[in-house]
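S.K.: I'd like to go over a predicted model; first the sequence, then the structure.
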Amino acid sequence: MLVRPTVVPGVPRLFERFRAAVLEKVVSGSPLKQRIFYWAERVGRRRAEHELLGTPFGFLDQFRFLAADRLVLRKLRARTGGRIVYFVSGGAALDPSLNWWFESMGLSLLQGYGLTETSPVISVNPHDANRIGTVGRPIDGAEVMIADDGEILTRGPHVMKGYWNKPQATDEVFIEGWFQTGDIGVLEDGYLRVTDRKKNILVTSTGKNVAPQPLENALAMSRYVEQLVVVGDGQRFVAALVVPDFAILRNWAEKRDKHKTPEELCIDTDVIDLVRSEIDALQADFSTFEQVRDFRLLPTPFTIDDGTLTPTLKTVRRVVESKYAELIDEIYSEGES
């Protein structure tokens, strides 16, 4: 059955997978096709920056865009059904570079934000005024305020009355009529930017505060990475547990005559070097104390069944850290030697 949707909501992982599938097909093509695609991607990015940021876009740029659209971008959009008005991302943070990639393809991707307790939307980017890197403006009737400690507070008809038969829990999440979201953020010209979960902030043994979410989002842009969790609270440096995308990694390995199981790939030195190079490139813009110094590859993914993922595919950090406690200890014991 052919489906041609106009609006598609989803979690960031859905959009990451879409991009990874496209890029995997590109790299399997001829060198000429690869050059054409990446050229079209750059042209599309210039067009997106013009539309969203108001950067110059002259006659020659328009001509290039028409050619790029005809050769590449239009064909890619057709794979979504050809009628998409916009995608909407929620449930977890959307990496700005992923957002820009979709816009470069001519596919509008709007990020929103909210919780189950807020029905579940607090804010969303307008279709005609998308500001990448933010979760948009508060919806009609929703008030948003930033507390002194940076926590996002909200009130309005979108907020629940309370938890069923749990008055104490209800009292704990409200302060003077404002619902405490548990997220850290800032307001910029009416747009809300979410930094991380308040309880997720890592404090290293050297006293540095590290927000894991932006780093995890950046590293997840590697097509070789399926899932990952950054750790390091109370430790001297930041580390990561990484689940590779084995479909893509296996293809890479077999081209090098490495016909191995996931367990074997995770300890293969060439694979480790590959992932290290990806991590180093993607975290280059982060401060030194925020960067992943060491990591381990995991042969099995996080799942809902084992409790490491929520039903909305969010990683349950405490469960992951508990399940892989010995591996995490190994990272830091080696780091001290």
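M.R.: Yes, it's here.
S.K.: only C-alpha atoms for contact and neighbour calcs from this point on.
M.R.: Noted.
S.K.: any buried residues in stretch 246-255, and which?
M.R.: Applying a neighbour-count criterion of 16 or more other CA atoms under 10 Å, one finds 246, 248-250, 253 buried in stretch 246-255.
S.K.: correction: stretch 274-283
M.R.: 275-276, 278-279, 282-283.
S.K.: below is structure B, check it against A:
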Amino acid sequence: MSQTQHVVTRLREVIARHGSRPATRIREGDRWVTQSYDEFGARVLAVAQGLLDLDVEVGGRVGLFLGNRPEWSEVDFGAATVRAVPVPLYATSTPEQIEHIARDSGLTVMVVGNQSECERVLSVADRLPDLRHIVIVKPYADMPDRVMPYRDLLRAPEGDAVEERFSGALGDDLASIIYTSGTTGEPKGVMLQHSAFVTQSDALDQFFDITPEDHSLSFLPLSHALERAWTFVVLMHGCMNTYVENARTVAEQMVLAQPTMMVSVPKLFETVYATAHQRASDSPVKRQIFAWALKVGRHNQYAYRSGRQPGAALRAQLALADKLVLGNVRAAIGGPKKVLACGGAPLRAEIEEFFSAVGVPIMQGYGLTEASPLITFNAPDDFKQGTVGKVLPGGELRIGDLGEILYKGPNVMKGYWQHEEATAETVIDGWLHTGDVGYVDTDGFLTITDRLKDIIVTLGGKNVAPQPIEGLILSDPLFEHAVLLGDNRPFVTLLVKPSLPHVEALAKARAWPGELHDWLASGELREELKKRVDELTAKLPSQERPKDTEVLQEEFTMDNGLLTPTLKVRRREVEARFKALVDDMYARLERLKEQGRGGAGGA
């Protein structure tokens, strides 16, 4: 495979054509810090030389453990220039997860962002003999001598060393190893090639008119395959990429940056939708105007979708609806969008319909890290609401046993790092077994209907493997059953069925009044269970820690359908059976969250 299928080659072509155009931007205090493509390219070369000076070999692994900043991409492309393999880690990673990924991948260099990330790495560094260098973007006082400031990594290229190393680069070189959680809970490294990212970018050109005048807002973690792949697209098209280091500031930065393109997970769209409806609920008049404006927006979109221009009366109504409601919603997301894409988790139908009515249709897509990650997507002139679009050009879809979606294409992973057996189970005769269930309609659009696996995908797009967490909780004998919930929810929560003998023993030891039925319904038991859950999960990343715990009194049996014949919990049956309890739990947590905001606002 030729070097033209390598992301560094594509970046160099952009630099040659658009060197003076802005490449990266980040908000520092109250100002923007921007660098041109020429400047970005120079930093990439300086990183490449620095890595050579640290004796990083061809195929050597370089860890990226920092928030979204231009330095993230500088190291990403710099490592690729010397044919090293970037290995991203989520900023929320615990020391245990850092140790596993660093050890499994054999990291020799780790680039961290700040003191918090550095100290987590240092806490396990003595157990990582391969990790020779730790580089920090934001140095701090009294940091250990072994930690190198990022500015010291940057070196002016010496002779032809960097170019000699890059001369052997090919499209089938590894572009990254991205660790993703599986049902076993042990993250596996997904090996992705440069050609996969380039192929995806080229495919999008058939459907989206992306030009150097466009610019994007990067706020999803770059350690996530979706944001990583999209950032490659942005930079390989000569666009400006605005980096959001703290995702909590995304609402403010959308307005400041005014991006023409953005990729997100459903959580952002859910928040905009909820906020707009909340502001319209102040009075009956506001609610009527809001509903009318959305109706006008919908009818205009229906006309465009059917290939005709809206009538004069409808266009006049739209101008007023735009002034009163729709324009304000667009302003809240930073203005009109050429690309507004959503992936990582399902998007509710009413959210999709709302943004379409506002005049900024969301293009839903579908993919997996194992597919770099794009499998299907909707496009402006080829979309169908309620679906995740058509298959990537050059790819194929097939529906297998139990309705499982199978995918074959040029962007399927090379395999799992050092896990040949898992690779063989996941990719069979070139077909990637996705673990998701769905169907393809007669027009070629894919709809996802279910998940074969139990992986929870939160509204924020975080993947959470429930079984290891449940196993951790069940290590305490007070718990008989534990079911983690959170699919398409903002965070995970927990339903537990306590062990009756252990409840009885605890109640007697604590001298609780009453009998067994009283103890099961008591606040004392609920608080004890919640305290133990918090202690057992304290070392997990925040997205894996249950935000609340509810106690179930009903027995889990085969007769009542909560257990399989092999005594496994029927997860979906449990969630359906106790839906009212679960909905109440999330509603209560949301109220507490809103009360907290109100208290903070009034302080």
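M.R.: It's in. What you see is a predicted model, and the numbers here were worked out from it, not measured in a lab.
S.K.: now, the buried residues of stretch 246-255 of the first structure that are in helices?
M.R.: Applying DSSP state H to these, the entries found in helices are 246, 248-250, 253.
S.K.: secondary structure element holding residue 192 of the second structure?
M.R.: Assigned by DSSP states H and E, residue 192 of the second structure falls within strand 188-193.
S.K.: likewise residue 34 of the first structure?
M.R.: According to DSSP H and E, residue 34 of the first structure maps onto helix 31-53.
S.K.: now the helix or strand that that helix is followed by on the second structure. Mean distance?
M.R.: Next in sequence after helix 31-53 of the first structure, counting helices and strands by DSSP H and E, comes helix 59-68. Aligned to the second structure and superposed, helix 59-68 of the first structure gives a mean residue distance of 2.5 Å (mean CA distance after the TM-score superposition for the first structure).
S.K.: report the distance from helix 59-68 of the first structure to the chain centre.
M.R.: Helix 59-68 of the first structure sits 30 Å away from the centroid of its parent chain (CA atoms, centre = their mean, to the nearest Å).
S.K.: measure how buried residue 156 of the first structure is and give me the count.
M.R.: 16 (other CA atoms under 10 Å).
S.K.: what's the match for residue 323 of the second structure in the first structure?
M.R.: Per TM-score structural alignment, the equivalent position to residue 323 of the second structure in the first structure is residue 70.
S.K.: next: residue 80 of the second structure.
M.R.: When the first structure is aligned by TM-score structural alignment, residue 80 of the second structure is left unaligned.
S.K.: which part of the second structure lines up with stretch 111-123 of the first structure?
M.R.: Using TM-score structural alignment, stretch 111-123 of the first structure pairs with 364-376 in the second structure.
S.K.: so how far is that stretch from its chain's centroid?
M.R.: Remark: stretch 364-376 of the second structure is offset 12 Å from the chain centroid, using CA atoms, centre = their mean.
S.K.: mind listing residues that contact it?
M.R.: 178, 180, 190-192, 196-197, 200, 225-226, 229, 341-344, 347, 377-378, 387-392, 395, 407, 411-413, 415, 432, 434, 446 (CA atoms under 8 Å, 6 or more residues apart in numbering).
S.K.: on that earlier part again, and the buried residues of stretch 246-255 of the first structure, which is closest to residue 45 of the first structure?
M.R.: residue 248 (25.5 Å; CA to CA).
S.K.: correct me, but the closest one touches residue 24?
M.R.: Yes: using CA atoms under 8 Å, residue 248 of the first structure is in contact with residue 24, at 7.4 Å.
S.K.: what does residue 404 of the second structure correspond to in the first structure?
M.R.: By TM-score structural alignment, residue 404 of the second structure lines up with residue 151.
S.K.: select the longest strand from the second structure.
M.R.: Selection of the longest strand in the second structure by residue count, based on DSSP state E, yields strand 431-440.
S.K.: which parts of that strand are buried?
M.R.: If you call a residue buried by 16+ other CA under 10 Å, then strand 431-440 of the second structure has these buried ones: 431-440.
S.K.: mind listing residues that contact that strand?
M.R.: By CA under 8 Å, 6+ apart, the residues outside strand 431-440 of the second structure that reach it are 368, 370, 399, 402-408, 412, 426-427, 446-453.
S.K.: swap the cut-off to 6 Å and go again
M.R.: With CA atoms under 6 Å, 6 or more residues apart in numbering as the test, strand 431-440 of the second structure has contacts from 403-408, 426, 446-453.
S.K.: that older thread, by contact count, what packs against the helix holding residue 34 of the first structure?
M.R.: If you count contacts as 3 or more CA pairs under 6 Å, 6 or more residues apart in numbering; DSSP states H and E, helix 31-53 of the first structure packs onto helix 96-104.
S.K.: one more time with 7 Å
M.R.: Contacts defined by 3 or more CA pairs under 7 Å, 6 or more residues apart in numbering; DSSP states H and E place helix 31-53 of the first structure against helix 59-68, helix 96-104.
S.K.: show me the one of the ones you listed that comes nearest residue 49 of the first structure.
M.R.: Nearest of those (CA to CA): helix 96-104, 8.5 Å.
S.K.: check the mean deviation of that closest one from the second structure.
M.R.: When the second structure is superposed, helix 96-104 of the first structure averages 0.7 Å from its matched positions, counting by mean CA distance after the TM-score superposition for the first structure.
S.K.: buried ones in stretch 136-151 of the first structure?
M.R.: So, applying 16+ other CA under 10 Å, buried residues of stretch 136-151 of the first structure: 136-139, 142-146, 150-151.
S.K.: any idea how far residue 1 of the first structure is from residue 279 of the first structure?
M.R.: As judged by CA to CA, to the nearest Å, residue 1 of the first structure and residue 279 of the first structure stand 40 Å apart.
S.K.: let me redo that: residue 20 of the first structure
M.R.: From residue 20 of the first structure to residue 279 of the first structure the distance is 16 Å (CA to CA).
S.K.: could you do residue 8 of the first structure as well?
M.R.: In terms of CA to CA, residue 8 of the first structure sits 30 Å off from residue 279 of the first structure.
S.K.: on that earlier part again, turn the buried residues of stretch 246-255 of the first structure into JSON lines, columns for distance to residue 130 of the first structure.
M.R.: As requested, those are exported to JSON lines (distance: CA to CA, whole Å):
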{"residue": "246", "distance to residue 130 of the first structure": "34"}
{"residue": "248", "distance to residue 130 of the first structure": "32"}
{"residue": "249", "distance to residue 130 of the first structure": "34"}
{"residue": "250", "distance to residue 130 of the first structure": "37"}
{"residue": "253", "distance to residue 130 of the first structure": "40"}
